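Colleague: take this sequence and fold it.
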Amino acid sequence: MIPKSLEALSYLKYLNLSFNKLQGEIPTGGPFTNLSAQSFVSNRGLCGVSRFHVQPCKRKSGTSSLKYVIPGILSAMLLVISIIWLVMLRRKKNVEATIETTYLPQPLYRRVSYQELLSATNGFNVSNLLGTGSFGSVYKGTFSDGVDVAIKVFNLETKGAFTSFDVECDMLSNIRHRNLIKVISCCNQNDFKALILNYMPNGNLEKWLYSQNYSLNMLQRLDIMINVASALEYLHHDYETPIVHCDLKPSNILLDDDMVAHVADFGIAKLLGGGDSMTQTMTLATIGYMAPEYGTEGIVTRRGDVYSFGIVLMETFTRRKPTDEMFVGEMSLKQWVANSLFADAIVEVVDTNLLGTQKDPKFVSYNVCFSSIMRLGVACCVESPKERITMQEAVATLNKIKIEYVKEVW
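Modeller: Predicted coordinates:
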């Protein structure tokens, strides 16, 4: 039960009791007058006023049972009328090209129409374009109440776009983790499909690594990679059915106001189901980041994501893309880093923006930290999938590296 005594907390402004097993009536006095339905999501036993989007509370009364029978009959009649109306409406939609908006299974932030999306993006103006990907474009949108969102519009002429839309709707409507992008709603009609996502004002990791006007210090990069590793650990080990992202890269790692990383773009993600691997015929991952077994045989496993994570980890601290022109023939980002570790020359591959001078008393600590990070990156990218570490081990290692770094440098 939610204690009614909470109504007396006059300074209470924020309260989120979502995803618990609470029951009984939601209080309405005091601070509860300013709370919305978002504070009580997924508590099936709760009841109260309609604005909380819960069932009304049953009131005990000694009066005639007619007070219960008549409303029941009226409700049944209303239900039948509603079903008939919905059937007629669906038939009408097959004839007329009316807009259909599909809402995800969980309670959503708001209802969004196609016209609202047009208005929020100035008609999907190029000035609102945040970026383009394999299956479409992402626009920044601002609703009439001032709320900013990211709107991913799918290019339906692209092969696999319909499947990608369905995959992302299914995946992102059910998974919940602070380091995974959140879907607000989903607009679906015959010639238009879009996801409405939380807007990430600091863009993606790729921008912060390669744009001249942006820079990340050592601790920021460590925190970002811990965020990403935590998201993958959740997908691989903590969700009811293991999920493989399949396309991890810096452009799919988005940063919020506080520079917290959120993994995005689940367009080709896979549910592993009962097995530990699966095979697909069409490879859609990005060159340079995909695991060898995925690129050559289409074998999808959690260890494939581990490989991609290792590449992104090394790229984040070297500021070198795996497709850099310096990597030709047998030389690759992984091999370049491994060679530097073997020669005890890790400073030669680390991003110069992170290096101090050798006279710096903390230089040795930096060197030890860089070596630990690069060894982890190489361990993630071992050729044989069976010999790669897991994301659970990667998270534990990164957290240990951060603790040691903070202790020695700060």
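Colleague: only C-alpha atoms from now on, for both contacts and neighbour counts.
Modeller: Fine.
Colleague: I'd say V183 and M171 touch.
Modeller: No. Using C-alpha atoms under 8 Å, V183 is not in contact with M171, being 9.7 Å away.
Colleague: who has more neighbours out of these two?
Modeller: V183 (25 against 17; other C-alpha atoms under 10 Å).
Colleague: need the contact list for the more buried one.
Modeller: 169, 172-173, 195-198 (C-alpha atoms under 8 Å, 6 or more residues apart in numbering).
Colleague: please narrow these to those residing in helices.
Modeller: Members of the contacts of V183 lying in helices (criterion: DSSP state H): 169, 172-173.
Colleague: save the contacts of V183 as a markdown table, and put in distance to V312 and neighbour count too.
Modeller: Shown next, in a markdown table, are those (distance: C-alpha to C-alpha, whole Å; neighbours: other C-alpha atoms under 10 Å):
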| residue | distance to V312 | neighbour count |
| --- | --- | --- |
| C169 | 26 | 22 |
| L172 | 22 | 20 |
| S173 | 26 | 20 |
| L195 | 26 | 21 |
| I196 | 26 | 22 |
| L197 | 24 | 22 |
| N198 | 23 | 18 |
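Colleague: export these to JSON lines and append columns for distance to T163.
Modeller: Output for the contacts of V183, formatted as JSON lines (distance: C-alpha to C-alpha, whole Å):
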{"residue": "C169", "distance to T163": "10"}
{"residue": "L172", "distance to T163": "14"}
{"residue": "S173", "distance to T163": "15"}
{"residue": "L195", "distance to T163": "13"}
{"residue": "I196", "distance to T163": "17"}
{"residue": "L197", "distance to T163": "18"}
{"residue": "N198", "distance to T163": "22"}
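Colleague: this one next, for a side-by-side:
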Amino acid sequence: MTDSIIIIGAGAAGLMAARELVKAGNKVTILEARDRIGGRIWPIPENKFGYPAQGGAEFVHGEARVTKSLLKDAGLTYIPMEGEMWSFRDGKIWKNDAGTANDEPLTAYRDELDARLRELSEDMPVAEFLEKYFNEEKYEGLRTWVIRMAMNFDAADPNRISTFSLRDEWLGGKEWLQGRIKEGYGALLDFLESECRKKGVEIFLNCETSLIEENPNGITVTTKDDKKFEGSKVIVTVSVALIPSLKFIPEIPQKMKAVSKIGFGPIIKFITQFKSRWWLNALGKDLSKMTFMLTDGKVTAWWTQYPESHPVLTGWIPGRFALEFENSRDEDIIELGIKSLADTFKVEEKMIRDEIVASKVFNWPADPFARGAYSYSAVGAEEAYLELRKPVNNKIYFAGEALASAKETATVEGALLSGLEVSREIK
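Modeller: This next block holds a predicted model:
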């Protein structure tokens, strides 16, 4: 038997687990299918957009204690979010002084919605919840608002996402905290990679796993190009959408059943750099402090880099809208963005085209090594999380943003925490 631990995936969870395991004296090998580390963290060179742009994860959510501890170790800078959130819907624009809590479709029935959520004793998909309790015509605006919020923030299918999970988000009583890393998530992962390599972790890129085989001596991992790696244990950190594509011998039907109960949301994100910040006084408003602009179109949100003055807007296409454009050309997605900006800010499309300096699309559902952006809690997911956190014969472990034990799933903090937790279980 070899005492080497094999980690599949060099994203946040894999690198965090490797760092902790090698510090404890273990020999660690990481196999990464991509030609880069990072997974769903995709840093863009600063010379592309004039700042450390992020094609994948960008924001730091919640208290993020593990993330902030690492930032301190790495000498990186956490910046709390500033600025204003705006909404454009049905031809009207307004500033959300209380986040999305003052949206008209919500405020009219907020007390009634909160009461129904608190009274709910059996979980159900949010679409079913709305149909059961808010199916009258007067609630049409509320139904649309709830479904768009589930899609915007959770990238979720309303026919799958757990109403209990949304209740926890909306009525949990926690302050909505969000920030950024000044140097970007890429700098944080570069730090983790450096820590790993200094301690002797081997990282193999362009090394796509196809088979994980348990045997009396431990684990054999076989790659698509038929390379074999032997170890005593393996930690699988790929996205939950990719786990079913891996072959396990012997089969692990309980784990696969658990995976099927976890939702995984599609997101298309695209970054566009302009010659100027042309939107600052659009619509007769002072948008100089705008951070987010929520819309009622298929590009459901735009955001800036405020308080930095970069002439850049990031577009966000979530959920079923992302699936609609999954197989589209990047040029068609950029064209959708141009039409969205023209409609939202009431400017000519030609002006926007003339202003564009550079654009880049990050189509996560079309990415073969992600097949989506991040997880969400479908009905029955809580039991699934517990099942996937249990190792198979103390040889096969799972980790990733979906599997953190705290309420940090679907975030980089969740991935880091999950990697930390699984390393502690092993060492």
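Colleague: and the TM-score between these chains?
Modeller: Here the superposed chains carry a TM-score of 0.23, computed using TM-score structural alignment, normalised by the length of structure 1; 153 aligned residues with a C-alpha RMSD of 6.7 Å.
Colleague: mind checking the SS state of T220 of structure 2?
Modeller: strand (DSSP: H, G, I helix; E, B strand; the rest coil).
Colleague: how close does the residue nearest to it when sequence neighbours are not counted sit to D154 of structure 2?
Modeller: Nearest non-adjacent residue to T220 of structure 2, counting by C-alpha to C-alpha, 6 or more residues apart in numbering: E230, 4.7 Å away. Distance of E230 of structure 2 to D154 of structure 2, given as C-alpha to C-alpha, to the nearest Å: 38 Å.
Colleague: over to V357 of structure 2?
Modeller: From V357 of structure 2 to D154 of structure 2 the distance is 31 Å (C-alpha to C-alpha).
Colleague: between the two, which has more neighbouring residues?
Modeller: Remark: of V357 of structure 2 and D154, D154 carries more neighbours, 25 against 14, as counted by other C-alpha under 10 Å.
Colleague: ok, that one touching R320?
Modeller: No. Here D154 of structure 2 lies out of contact with R320, judged by C-alpha under 8 Å, at a distance of 11.7 Å.
Colleague: so after the host helix or strand of G24 of structure 1, what's the next helix or strand?
Modeller: According to DSSP states H and E, G24 of structure 1 maps onto strand 23-25. Remark: after strand 23-25 of structure 1, the chain's next helix or strand is strand 45-47, criterion DSSP H and E.
Colleague: check which helices and strands that next one sits against.
Modeller: For strand 45-47 of structure 1, the contact count by 3 or more C-alpha pairs under 8 Å, 6 or more residues apart in numbering; DSSP states H and E identifies strand 23-25 as packing neighbours.
Colleague: buried sites along the strand it packs on?
Modeller: 24-25 (16 or more other C-alpha atoms under 10 Å).
Colleague: stretch 186-197 of structure 2 now?
Modeller: 186-189, 191-193, 195-196.
Colleague: farthest pair in these?
Modeller: Spatially, the most separated pair among these is G186 and C196, at 15.2 Å (C-alpha to C-alpha).
Colleague: report the spatially closest residue to K27 of structure 2, excluding sequence-adjacent ones.
Modeller: Closest to K27 of structure 2 by C-alpha to C-alpha, 6+ apart is S4, at 4.8 Å.
Colleague: just to check, I352 of structure 2 is in contact with K339?
Modeller: No. Counting by C-alpha under 8 Å, I352 of structure 2 does not reach K339; the two are 9.1 Å apart.
Colleague: report the set of residues contacting both of the two.
Modeller: In contact with both I352 of structure 2 and K339: no residue, using C-alpha under 8 Å, 6+ apart.
Colleague: what is the strand or helix carrying M293 of structure 2 packed up against?
Modeller: For M293 of structure 2, the host element (DSSP H and E) is strand 290-294. Using 3+ C-alpha pairs under 8 Å, 6+ apart, the elements in contact with strand 290-294 of structure 2 are strand 84-89, strand 301-303.
Colleague: which one of these lies nearest to D73 of structure 2?
Modeller: Between these, strand 301-303 lies closest to D73 of structure 2; by C-alpha to C-alpha that is 29.2 Å.
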